[in-house]
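> Sharing a model that was predicted from the sequence below.
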Amino acid sequence: MKSVRLCLSAALLCFSTFAIADTPQTYGPQLEGFDYPYPLKRFDFTSQGKPMSMAYMDIAPGGTANGRTAVLLHGKNFCGATWEGTIKVLSAAGFRVVVPDQIGFCASTKPEAYQFSFHQLADNTNRLLASLDIGKATVIGHSMGGMLAARYALSFPDATEKLVMVDPLGLEDWKAKGVPYATIDQLHQQELKTSADSIKAYQLKFYYNGQWKPEYDRWVAMAAGLYGGPGKEIVARNQAQTSDMIYTQPVLYEFGAIRVPTLLMVGALDRTAPGANRAAPEVAKTLGDYAELGKQTAKAIPGARLIEFGKLGHSPQIEAPEEFHKALMEAL
């Protein structure tokens, strides 16, 4: 009988251990518990009458300093940490690298009431750089961050040495093309349903062309842990507000006014089009054609250079880091 009890106890312990291991990791409302690749610092400031704290990484040149600074702007579904590979490459080449998490995202403040706009996020970023005595920088943005980088270059041309947009959102006006508007409350309800499975399915389809690699799991777990943590309500609310910002604040009509050296890097297989799921099928199939949108955008921005990755999707810096970084560093 004693032997049976011991076997039963061992089995229960094994099952308990398996269950714990199988439980998804969750993170705090400012991504507490997630390990960033470099130490996080804080820029505390007041915006719209409220105290804000912007998390950022500030990485010194790993090799001989070239006197230049690169600022990396994350996408809506990523964080500054996702730039880990690019940070290493830029730092090794002599760049100082500053990587903020925007207000409303990742390790930064999630405000209860905030007017989200690309102008505001650009101003926040400029204030951060000013606090670090950085007068001019190469601004590199991916996805939503590319849209923000364009707004930054338009708002602060004298502070922008070069503009690099990697598969930026906003190369087309989804509203004008027939994507119906969704209210913030509707978007909020959708965001509350976000899970690791839904994040992976979306990225598998749009980012990686149906080919999944184990190294992508960390970024899915990062986002899912934020959505599933104790701050999930405000996380979902801020994500809904920024989705509205992306839909209602197109920057493509101002591309002709960009006056800084511009590099556009596009995965030709990218089909990202926020809100396409709300559009009629005949409209949805015309959206997110980055192979064509990249060419149109390069023509619209004076003197812009286009680098196309023919076999890559929305996140070339993650999907094919060696190919991406080789092209980036040659261009810089």
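Looks like it arrived, so ask away.

> switch to C-alpha atoms for all contacts and neighbour counts from now on
Fine.

> Give me the distance between Ala70 and Pro51.
Counting by C-alpha to C-alpha, to the nearest Å, the separation of Ala70 from Pro51 is 27 Å.

> With neighbour numbers in mind, choose between those two.
When Ala70 and Pro51 are compared on other C-alpha atoms under 10 Å, the one with more neighbours turns out to be Ala70, at 22 against 11.

> how near is Lys88 to Gln317?
In this structure, Lys88 and Gln317 are 12 Å apart, going by C-alpha to C-alpha.

> For those two, indicate the residue with more neighbours.
Applying other C-alpha under 10 Å to Lys88 and Gln317 shows that Gln317 carries more neighbours, namely 23 against 16.

> who's in contact with that one?
By C-alpha atoms under 8 Å, 6 or more residues apart in numbering, the contact list for Gln317 reads 85-86, 324-325.

> and with 6 Å instead?
Phe324 (C-alpha atoms under 6 Å, 6 or more residues apart in numbering).

> Please identify the helix or strand for it.
Assigned by DSSP states H and E, Gln317 belongs to helix 316-319.

> next up, a second structure to put side by side with the first:
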Amino acid sequence: MNLTAAWKVPVEEGDIHIQAYGMNHDVPVMLLHGTATYHYCWRSVAAQLASQYRVYCPDLLGYGVSDKPRTVLYSKQAQAKRIQAVIEALDCEAVHLVGHSMGGEIAAHIALQSPHLLRSLTLVAPDGFRRGVASPVKWAARKGWMDGIFRGAMNRKMKPTTLARMLSLPLEHITPEFMDRWTKPYQDPNTPFVIAKTLADDDTGIIAHRISEIHVPTLLIYGTIDKMIPMQVFRQYEQTVPNLCTELYDDSGHVLMEECPDRLAASIQSFIVRCCP
């Protein structure tokens, strides 16, 4: 039985939405989404993990159904502190943490800041070693100019071909329901501001010099045809994190939870069993 629930957890700067699966189980797993998406991207993986685990899928502050305050930092370090507060509020001692893309770098921050909150760490196509947003873009975002650019772009109805290209998915994957659910966050009038503010506050790569300090049991998963995160980032993690387990998915891209949810869920579950038999 997969018992689901949804609620909001208050943190210092707003309320964070939680979508949960497998509420009848005890062992907690938390899945963190990446940029410009929300908990929906984890639906297939979460449903499979929920056969054995209690699965929490939070919307990062500013994303999905969570609050979107305009006066806070949207850096990865700030987001990590909020997720730490959520884990503590859930009163589950420690979680198996999984992060995708930006969520992976946020998860790495948590592993460094509060390793006692984690039972294991799974990084799916994470960032963390690249340089951040180019200075002119960050400067324009801080001036407030990018907000208008994103607002204009989002006011135009997104086409299935655009979403397929953005997610590196085959066009047949983009069903009307998928299109509606994936683009839902873009319909929120505050979303353009949040994305622009995320660029303005970007701190990608600030933990690169500390990655070697991650001592939580860690699994790194990467698709060999990922067009978003270069293979160099995978190699840098591989060479830097001690006792790292790795899995390369041939012929897979960046959004692995959509491309191959069954395989990804199996990888996560197998690693959890290895960490906590």
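Received it, and whenever you're ready, just let me know what you need. These numbers were taken from a predicted model, which means no experiment stands behind them.

> So Ala149 of structure 1 belongs to a strand, correct?
No: assessed with DSSP: H, G, I helix; E, B strand; the rest coil, Ala149 of structure 1 is helix; it does not lie in a strand.

> Would you map the strands across structure 2?
When assigned using DSSP state E, the strands of structure 2 occupy the ranges 5-11, 14-21, 28-32, 54-58, 95-100, 118-124, 218-223, 245-249.

> which residues in structure 2 does stretch 124-135 of structure 1 align to?
Residues 82-93 of structure 2 are where stretch 124-135 of structure 1 aligns, taking TM-score structural alignment as the criterion.

> in the matching stretch, what's buried?
Buried residues in stretch 82-93 of structure 2, counting neighbours by 16 or more other C-alpha atoms under 10 Å, are found at 82-84, 86-87.

> and the two most separated of those residues?
Looking at the buried residues of stretch 82-93 of structure 2 by C-alpha to C-alpha, the two members farthest from one another are Arg82 and Ile87, with 8.8 Å of separation.

> what comes into contact with the match of stretch 124-135 of structure 1?
Contacts with stretch 82-93 of structure 2, where a contact means C-alpha under 6 Å, 6+ apart, come from no residue at all.

> chain center to it, what's the gap?
Remark: stretch 82-93 of structure 2 is offset 16 Å from the chain centroid, using C-alpha atoms, centre = their mean, to the nearest Å.

> Likewise for stretch 100-115 of structure 1?
Relative to the chain's own centre, stretch 100-115 of structure 1 is displaced by 13 Å; criterion: C-alpha atoms, centre = their mean.

> Now that stretch: buried residues?
Residues 100-111, 114 are the ones in stretch 100-115 of structure 1 that count as buried (16+ other C-alpha under 10 Å).

> before we move on, what about stretch 42-51 of structure 1?
Along stretch 42-51 of structure 1, these residues count as buried under the neighbour rule (16+ other C-alpha under 10 Å): Phe43.

> Give the aligned equivalent of Ser212 of structure 2 in structure 1.
In structure 1, the residue equivalent to Ser212 of structure 2 is Gly256, according to TM-score structural alignment.

> ok, now which ones touch that match?
So, once contact is read as C-alpha under 6 Å, 6+ apart, Gly256 of structure 1 ends up touching 300-301.

> switch to 10 Å and redo it
297-303 (C-alpha atoms under 10 Å, 6 or more residues apart in numbering).

> What is the corresponding segment of structure 2 for the strand or helix carrying Glu282 of structure 1?
Here Glu282 of structure 1 is covered by helix 281-284, with elements defined by DSSP H and E. Helix 281-284 of structure 1 lines up with nothing in structure 2 when matched by TM-score structural alignment.

> Next, the buried residues of that helix.
When burial is assessed from 16+ other C-alpha under 10 Å, helix 281-284 of structure 1 yields the following buried residues: Ala284.

> And Gln115 of structure 1? What does it align with in structure 2?
Across the two structures, Gln115 of structure 1 finds its equivalent in Leu73 of structure 2, going by TM-score structural alignment.

> I'd say its match and Asp202 touch.
Yes: the pair Leu73 of structure 2 / Asp202 is scored as a contact, 9.3 Å apart, by C-alpha atoms under 10 Å.
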